[in-house]
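A.B. asks: Pasting the sequence and the predicted coordinates here, then a few questions.
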Amino acid sequence: MATTTGDASPLGHVKQSQPLIIIASSLGAVFEWYDFYLYGLLATIITAQFFSGVNETTGFIFALAAFAAGFAVRPFGALVFGRIGDVVGRKNTFLVTMAIMGLSTFLVGLLPSYASVGVAAPIALVVLRLLQGLALGGEYGGAATYVAEHAPDKKRGLFTSFIQTTASLGLFAALLIVIGVRTLVGEEAFAAWGWRIPFIVSIALLAVSLWIRMQLEESPVFQKMKEEGKTSKAPLTEAFAKWGNLKIVLIALFGAVVGQGVVFYTSQFYALFFLEKNLRVDGPTTNILIAIALLIATPAFIFFGWLSDKVGRKWIILTGCALAALTYMPLFHALSKAANPALYAAQLSSPVSVVANPDECSVQFDPVGKNKFDSSSCDIAKSYLAKAGISYTNVVAPAGTVAQIHIGGATIPVVNPAIVTGADRTAAIKAFGAEVKTALTAVGYPEKADPAQINKPMVVAILVLLVLYVTMVYGPIAALLVELFPTRIRYTSMSLPYHIGNGWFGGFLPTAAFAMVAATGDIYYGLWYPILACAVTALVGLVFLPETFRRSLHG
């Protein structure tokens, strides 16, 4: 663990300037996040390009799963590159991770689609996402450790907060390029081929970022330790096989990083997917609204990093988690009302329910792409509603009951596949879908959000508040993690809990949340994932997480 208070700065040991250290480290990280988040922004288009062999709901969940695949391997990247960083050095390690990330992103833009090469396309996509995840697993710990080890003890939160802006700035940069290309080539061309351009142009960003980072010198804290022969020869063993350090790793994970990770991905990515998929706001409008919110709220990363140098890291992070747990549900309801008021009003005035025997109902997710969801009346009903993005409740009926859909006061019987077969079943399901669509339209359910009816200032205000939660939990987290662990195993020790919390608990959130929505029919049900995770972090952190802001890194 880092030693106690001190005001000494390692900077007297270094010739390079503080701005160069911060800018070079931050710009490289911005580029890596840009690469990583392009995929998330284009999930709907990637569904059509790479997962067109399955039904629409399953395809979208698969696209999110491929997005999450990059997060799945981040802890392994943390172990591999964390060890290298603690043995070889900080600078060279994150040069390697950047090169892997950049080349993988460039190649995504060149991949053939499912229509061209079949299942080989999504397999290749997942392989590249795995490489991106491995690279990102080594990047963050290196950048955060490098900046922190250059910072004065009483400005460590401020200095590392610039690293914390990089994820949002990377997302913002990706949004700008996606919006620009969409505007330039048009929606039809963008969906067909224009989506590749943001991936391909990243090769130029890679060259610039590598050149900038090559101007840096090694961290003075690491260099001094290396000169004294105190580097760890087995950082993985020291970090995770000894209970004293492993205990701190677990406290950092469950008492800080799990909540931070789910807040990050709920407030930025899940909000984006929720607007586009559940509220049916068009892609360009969604991207612009998110970009505006990020532009407004991103400076708060610096504010909360600075504030953590004054009042401490722990309470800012835990307050952000507690606020998220308490307000996510009402905020997403408010987001629905502002973004698609017609849909929100229809859900209140004419709620939809499916009356069926639950034993005859399947989860609307098809891993092998073979299920047409037409073998039971319940499946037929829920399949239509899931594809249409309609929220519904489930009403239990006795065995043998043919399912019904209730829309407000209207009742629509579902096709009974036990007595209607073959071509007649196909025609009957089509007619049933048309009847349900007519009934939904009659009570005010819109097919898409009306751009003229979107309360854009309110949507932006809600999104800004959600991003402010991110800045509270994320702004101080790098300084906290760096301060928790000793220099000789710092890169390794801090990287693993960070990437488990962000890669697994946070990165899998969109996939898990949308699967929860598909299972229940309730578009808000997926929010219970981040609510419970934030509550657990707030409680564990309150009891076990130490305050670290007065610690020195010289130890």
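C.D. replies: That came through, no problem. Residues are numbered from 1 along each chain as shown.
A.B. asks: CA only for contacts and neighbour counts going forward, please
C.D. replies: Noted.
A.B. asks: so how far is the helix or strand containing residue 432 from its chain's centroid?
C.D. replies: Using DSSP states H and E, residue 432 sits within helix 422-442. The chain centre lies 36 Å from the centre of helix 422-442; the measure is Cα atoms, centre = their mean, to the nearest Å.
A.B. asks: Included below, for side-by-side comparison, is a second structure:
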Amino acid sequence: MSDVAAGRPPEHRVDRNDRMVILASSVGTVIEWYDFYLYGSLAAIITAQFFSGVNETTGFIFALMAFAAGFAVRPFGAIVFGRLGDLWGRKNTFLVTMVLMGVSTFVVGLLPPYAAIGVAAPIILVLMRLIQGLALGGEYGGAATYVAEHAPPGKRGFYTSFIQITATAGLMLSLVVILGVRLAVGEEAFADWGWRIPFLVSILLLGVSLWIRLKLSESPAFQRMKAEGKGSATPLKDSFGAWPNLKLVLIALLGLAAGQAVVWYTGQFYALFFLERVLKVDAALANTLVAIALLLATPFFVLFGWLSDKVGRKPIILLGCLLAAATYFPLFNGLTQAANPRLAAAVAAAPVSVVADPRDCSLQFDPIGRAVFDSSCDIAKSALARAGVTYDNVAAPAGTTARVLIGGQVVESFDGQSLPRDQFAAAKAEWDARLAVALTEAGYPAKADSAMVNRPLVVAILFVLVFYVTMVYGPIAAALVEMFPTRIRYTSMSLPYHIGNGWFGGFLPTTAFAIVAATGDVYAGLWYPIGIALLTVVVGVLFVREGKDADIHA
């Protein structure tokens, strides 16, 4: 009996609409990432506009909530919109997430500053930011599922790989628009009102994307499922309340998404953080070098998506994790030699030690940047970690005030725990200045000399780091889609992806800094992504099943 005679939608056939499916899904996802990245790119200006007038306690709460929107709430968006996607359909749900993202971004562009409406300004800003986080949590799963369910057999990896480019494209689009507006209106006007333009432009991008996406039909797999009455009435319960599927969710998280996330964040964000904050490379130069590496590596997202249709998703993703874990230490060491050779020479010629009472030293994990570390040990270690200086830890008797040994010099730290905040700030500034002088005299550069940066070598190293990203990220959408049945696919695949990227990946910079400050080794923070990547390799080898030939319409 034919599908039509049986009352089912006909089998999907590849036609010219497939290009529109990829284009519409990718354009919409690029715009959502563009909206999401604007906040981070303009954080300093937004803080001055909306947070400058609040008291310290209130500011801490707002900073925590803004951070939560960026990372912590994304899995909740995956749950909420994943459920709706399995009930309403993929197309309808990611239309909703796109509208929420676009409108909330547009509202930020119109929002009066704290000086005009008081505490209502940061409250509304944080609310819009939370909506953005929730919407982003729902967008990716919808777009990936929708494209995969349209893809013909043997091409799911290739089709969905275009979705994988969108995060990088959204970041670059936000930077280009911001740079264009800065150049057009000037720095003073940009800080005053011009920063609003990139937010307001999002409404035009939203309109174009909606116009394109409204032309699409629902995915054939979802249509067939509904026609056959096989949909889930309780996708959350079926996804996470039943052990067989919950086990698949955990395998997807630990055996694929967690490793993919830390490799992605290390290659694109931590590498930039390391160049700017640790190696003290000029920010404009660092961004340019990373952008070049991204542009060179971007075609490999599609290449590895295509290749995964031939050899499988699992071997490519796990090989990317394994290569990253095996080579991160030499690659980042090479980055130091190429980007700041004077720093590398100083580390060898004038080693640094921190002599302190171990009980005076805390784990400096500060995900929102609002904690104050004011013991003598923490003051010394945080300053050295931020300066990109490797140091040894030497235990001192209880009650000893920490001191820093730089070659033959001694820089005594101070205990700021009992000082009022203004006095602590003044003492800290004076101590930082003394430390900077001592480091300079020992040959440690205050910043990298741009003329000495080996640009081709830095780009080559960055390219390798991003190449690993393309290996793990290019096939991941297809791999996750193939793990779950149609009736709960949107819900089940969205959660491990966003826990992996929002939590395992999102906490990488702060976790790495805490490890660096604790150990004194500027490379020790790499143990976090290496450990997670190796965990993914082990879990993936043992428990992940290859799905490139799976029937996702079942």
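C.D. replies: Perfect, I can see it now. Not measured: the values here are computed from a predicted model.
A.B. asks: And the TM-score between them?
C.D. replies: Superposed pair, TM-score by TM-score structural alignment, normalised by the length of structure 2: 0.87. Supporting alignment: 544 aligned residues with a Cα RMSD of 3.5 Å.
A.B. asks: need the next SSE after the helix holding residue 432 of structure 1, C-terminal direction.
C.D. replies: Heading C-terminal from helix 422-442 of structure 1 (DSSP H and E), you reach helix 456-474.
A.B. asks: what about that next one, how far off from structure 2?
C.D. replies: On superposition with structure 2, the mean distance recorded for helix 456-474 of structure 1 (mean Cα distance after the TM-score superposition for structure 1) is 1.2 Å.
A.B. asks: Against structure 2, what's the mean shift for the helix holding residue 432 of structure 1, could you check?
C.D. replies: Following superposition, helix 422-442 of structure 1 is found to deviate from structure 2 by 5.1 Å on average (mean Cα distance after the TM-score superposition for structure 1).
A.B. asks: same question, stretch 128-141 of structure 1
C.D. replies: Looks like 1.4 Å for stretch 128-141 of structure 1 (mean Cα distance after the TM-score superposition for structure 1).
A.B. asks: quick one: that stretch aligns where in structure 2?
C.D. replies: The aligned range for stretch 128-141 of structure 1 in structure 2 is 128-141, by TM-score structural alignment.
A.B. asks: ok, and what's touching that stretch?
C.D. replies: For stretch 128-141 of structure 2, the surrounding residues in contact (Cα atoms under 8 Å, 6 or more residues apart in numbering) are 29, 32-33, 36, 65-66, 68-71, 73-82, 93-94, 97-98, 100-101, 104-105, 107-108, 490-491, 493-494, 498.
A.B. asks: Determine how far the last residue of stretch 401-414 of structure 1 lies from the first.
C.D. replies: 11 Å (Cα to Cα, to the nearest Å).
A.B. asks: How far away from the center of its chain is that stretch?
C.D. replies: Mean-position distance between stretch 401-414 of structure 1 and its chain equals 37 Å (Cα atoms, centre = their mean).
A.B. asks: residues in contact with that stretch?
C.D. replies: Counting by Cα under 8 Å, 6+ apart, 349-357, 377-378, 380-381, 415-416, 432, 435-436, 439-440, 443 sit against stretch 401-414 of structure 1.
A.B. asks: Buried residues, it. List them.
C.D. replies: Under the neighbour-count criterion of 16 or more other Cα atoms under 10 Å, stretch 401-414 of structure 1 has 402, 403, 404, 405, 406, 407, 408, 411, 412, 413, 414 buried.
A.B. asks: do stretch 391-399 of structure 2 as well
C.D. replies: Buried, per 16+ other Cα under 10 Å, within stretch 391-399 of structure 2: 391, 393, 396.
A.B. asks: Check stretch 231-250 of structure 2 too.
C.D. replies: Neighbour counts using 16+ other Cα under 10 Å place 231, 232, 235, 236, 238, 239, 240, 245, 246, 248, 249, 250 of stretch 231-250 of structure 2 among the buried residues.
A.B. asks: So which of those residues sit within helices?
C.D. replies: Members of the buried residues of stretch 231-250 of structure 2 lying in helices (criterion: DSSP state H): 235, 236, 238, 239, 240, 245, 246, 248, 249, 250.
A.B. asks: In TSV: the residues you listed, plus distance to residue 133 of structure 2.
C.D. replies: Output for these, formatted as TSV (distance: Cα to Cα, whole Å):
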residue	distance to residue 133 of structure 2
235	22
236	20
238	25
239	22
240	22
245	26
246	24
248	25
249	21
250	22
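A.B. asks: what's next to the helix or strand hosting residue 512 of structure 1, contact-wise?
C.D. replies: If you go by DSSP H and E, residue 512 of structure 1 is part of helix 509-520. Applying Cα under 8 Å, 6+ apart, the contact partners of helix 509-520 of structure 1 are 57, 61, 64-65, 68, 262, 265-266, 269-270, 273, 363-365, 386, 392-394, 523-527, 529-530.
A.B. asks: what does stretch 197-216 of structure 1 give?
C.D. replies: For stretch 197-216 of structure 1, the external contacting residues (Cα under 8 Å, 6+ apart) are 16, 20-21, 24-25, 27-28, 31, 35, 38, 91, 95, 98-99, 102-103, 105-110, 174, 177-178, 181.
A.B. asks: Buried ones among the residues you listed?
C.D. replies: 21, 24-25, 27-28, 31, 35, 38, 91, 95, 98-99, 102-103, 105-109, 174, 177-178, 181.
A.B. asks: mind checking the SS state of residue 550 of structure 1?
C.D. replies: Assigned with DSSP: H, G, I helix; E, B strand; the rest coil, residue 550 of structure 1 falls in the coil class.
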